[in-house]
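Undergrad: model this:
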Amino acid sequence: MITCFDIGGSAIKCAVATADGRIGDLQRVPTPARDFDAFTAAIRALIAARGPSRGVAISIAGVVDPLDGRIKCANIPCIDGRALAADLAAAFALPVWIINDADSFALAEAQAGAGRGHANVFGLILGTGVGGGLVFNGRLIGGPGGFAGEWGHGPVAAQFAGMQAIPRFPCGCGQTGCLDTVGGARGLERLHLALHQRSLDSRAIIDAWQAGDADAERTIACYIDLLSGPLAMLVNTVGASVLPVGGGLANSAPLIARLDRAVRAAILRKTDAPIIVPGQSGAEPGLIGAAWLGLEKLGGAHG
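TA: Next up, the predicted model:
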């Protein structure tokens, strides 16, 4: 048995996983985001409450440097810059494995969601921004917390889309013109404001588009144009046969279907079957992905 966590800035979610990848009942406590001792104590208490554990697997919204193990995590300041896995392993006297949330989603979808039966799966996140993770022949590429799958960064966003001039927006990574600036919910809102000088949240834009609003249609057309080319290149490069989508924008089935049609029209391999589809791994992909990571590290042994 391993203890699995999905940790965000506001809550720590915990469950145990058995050797078949199933997770048990979920427990949730607030995240002590600014006090590392309290953060460690909260996790220790959850481990103890669940009984003997062979290891701890954590899905977290952060990026771990594959060279020194230090995490970059803006929404949990007390762990930012720490070699978190090593620090927690020393505190708990247990092996600790950390996976970022996008990689966790990709692994959950490959093992228990829309990617089952596919050799190569790219888990696509369309949330506040964009992200992703690649599972190749059942194994996560880039290691837990590595940089593989971060398709949203790099100054490659088109300056024209849907016959419209598109500004090059500054990105939080320090570059200008990243796909992350236009690909997520905030990007959709940014596009709408730039095109129409009107501020709407992403849900309102999608609702207006579905209702036939011409301005919203133009925004969606630009959005699809901006994303479909890079995603087609990604599919051609990594050979993924399915791209399950997570994040808030995945809740719009018409948006995901339109993006899928545009990407399939642009890739080399022609197929009538959708390849960009809503995720199917359930309500807790972070815990499921962490569970599969831990089981992989333990060699699939019974716990």
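
Undergrad: going forward, measure contacts between C-alpha atoms and count neighbours the same way
TA: Will do.

Undergrad: residue contacts, the most centrally placed residue in the chain?
TA: The geometric centre of the chain, computed from its C-alpha atoms, lies nearest to residue 102 (CA atoms, centre = their mean), at 2.5 Å. Shown in contact with residue 102 (CA atoms under 8 Å, 6 or more residues apart in numbering): 123-125, 131-133.

Undergrad: who wins for neighbours among those residues?
TA: Highest neighbour count within these: residue 123, with 32 neighbours (other CA atoms under 10 Å).

Undergrad: Tell me if it really is in a strand.
TA: Yes. Remark: residue 123 belongs to a strand, assigned using DSSP: H, G, I helix; E, B strand; the rest coil.

Undergrad: now it: how far from residue 287?
TA: 15 Å (CA to CA, to the nearest Å).

Undergrad: One more, so I can put them side by side:
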Amino acid sequence: MADYRLGIDLGGTKIEIVALDREGREVLKQRVPTPHGDYEKTVLAVRDIVLDAESKLGCIPGSRVAAGQASSTLGIGCPGSIVPQTGLLDHCNATWLNGKPFDRDIAHALHRPVRMENDANCFALSEAVDGAGMGKSVVFGAIFGTGMGAGIVANGRLLSGLHRLAGEWGHTPLPWLKETDLPLRPCFCGQEGCQERYLCGQALATDWLGEGHVSAKGIAEALLAGDEKAEKAVDLFVDRMARACARMIDFLDPDVIVLGGGVTNLPNLCERVSAKLANHITGGFPCETPIVMNKHGDSSGVRGAAWLWDVQESGACRTPDAAWPAGRFR
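TA: Prediction:
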């Protein structure tokens, strides 16, 4: 086992690194701005923050460790997925990374193996290992923020799926449509009625303030102050989330649902959604699936990236390949 697990959370505006010791305690955390729109500089920024962290910790990659030296592993969480057939990143909101062999370039820039997964998968893994889902057999980690995504961890293993699409429920249709859901909202994926168009920050802002509004910041305070429009918007959000969770329980039946993302910071959200589940669960029996808030907050994603190198080897591993063009990153 390595002395340190390093995790990277790669976002559109910042790159964050965390180091966990063997007991999972955080011993280092730092961040730098993401070089917006520049692929090469993004690769180099990740390389540099990793090298700087290892220098501060006095460690080197586990594959090159010598006697008496501390070792480290590296996992990366990113807002997209590697397409298995091509090895290229896709569906990433940091659009300059799409169509690029990001994990391969990082492996070669650092001359070491890396593991990389979707950031929602990293969130779920973090909460399953030592967070709100700790000790549960099947953990469904759901993120509601700018978009909507999820990850599934079963018996300590991250489930990515054949096409690495497991947990991508944001682009499944919102179930049990009601008049308030119509007309179907168009989605950037090309379909209509995707859950993500009803259960993200912009959707909540639109229901609260009207078309053209993209941020729901302040809605929790407005709700507590008795704002009728805020109450109506949150009621719609809760009902839609309950329907989405009920459909997911029908086909996965997890031991716990862990919520994350900025949109989930609404008063009594877990309790309100739980109260509505029984209206939709198949069979009509009381639903006992606990819906809980995450333990690690904004750190869940980066901690999950670090845990990609646990003993069960979650996540896809990329090792430096001698045949890969040396290029500008070596």
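
Undergrad: follow-up on the earlier one: residue in the second structure paired with the residue nearest to the centre of the first structure?
TA: Aligned against the second structure by TM-score structural alignment, residue 102 of the first structure finds its counterpart in residue 120.

Undergrad: thought residue 114 of the second structure was touching residue 74?
TA: Yes. Using CA atoms under 8 Å, residue 114 of the second structure makes contact with residue 74 at a distance of 5.4 Å.

Undergrad: Now the one helix or strand residue 5 of the first structure maps to on the second structure. Mean distance?
TA: Under the criterion DSSP states H and E, the helix or strand holding residue 5 of the first structure is strand 2-7. For strand 2-7 of the first structure, the mean deviation from the second structure after alignment is 1.7 Å (mean CA distance after the TM-score superposition for the first structure).

Undergrad: in the following helix or strand past that strand, what counts as buried?
TA: Where DSSP H and E defines the elements, the next helix or strand beyond strand 2-7 of the first structure is strand 11-17. Counting neighbours by 16 or more other CA atoms under 10 Å, one finds that the buried residues in strand 11-17 of the first structure are 12-17.

Undergrad: now the angle from strand 11-17 of the first structure to strand 2-7?
TA: With axes from the mean of the first three to the mean of the last three CA atoms, to 10 degrees applied, the angle from strand 11-17 of the first structure to strand 2-7 works out at 160 degrees.

Undergrad: quick one: strand 11-17 of the first structure aligns where in the second structure?
TA: So strand 11-17 of the first structure is aligned with residues 14-20, judged by TM-score structural alignment.

Undergrad: Which residue in the first structure aligns with residue 261 of the second structure?
TA: That one, residue 261 of the second structure, aligns with residue 247 by TM-score structural alignment.

Undergrad: Which neighbouring elements make contact with the strand holding residue 5 of the first structure?
TA: strand 11-17, strand 56-60, helix 285-297 (3 or more CA pairs under 8 Å, 6 or more residues apart in numbering; DSSP states H and E).

Undergrad: how about the shortest one, aligned to which bit of the second structure?
TA: Under the alignment (TM-score structural alignment), strand 56-60 of the first structure falls on residues 74-78 in the second structure.

Undergrad: Name the residues that touch the matching stretch?
TA: Contacts for stretch 74-78 of the second structure (CA under 8 Å, 6+ apart): 5-11, 92, 113-119, 122, 301-302, 304-309.

Undergrad: what's the mean deviation for that stretch versus the first structure?
TA: Compared with the first structure after the fit, stretch 74-78 of the second structure shows a mean deviation of 1.1 Å (mean CA distance after the TM-score superposition for the first structure).

Undergrad: OK, contacts around residue 198 of the first structure?
TA: Residue 198 of the first structure touches residue 192, counting by CA under 8 Å, 6+ apart.

Undergrad: Need the three-state assignment for it.
TA: coil.

Undergrad: which residues are contacting the match of strand 11-17 of the first structure?
TA: Under CA under 8 Å, 6+ apart, the answer for stretch 14-20 of the second structure is 4-10, 26-34, 46, 49-50, 53, 302-303, 306.
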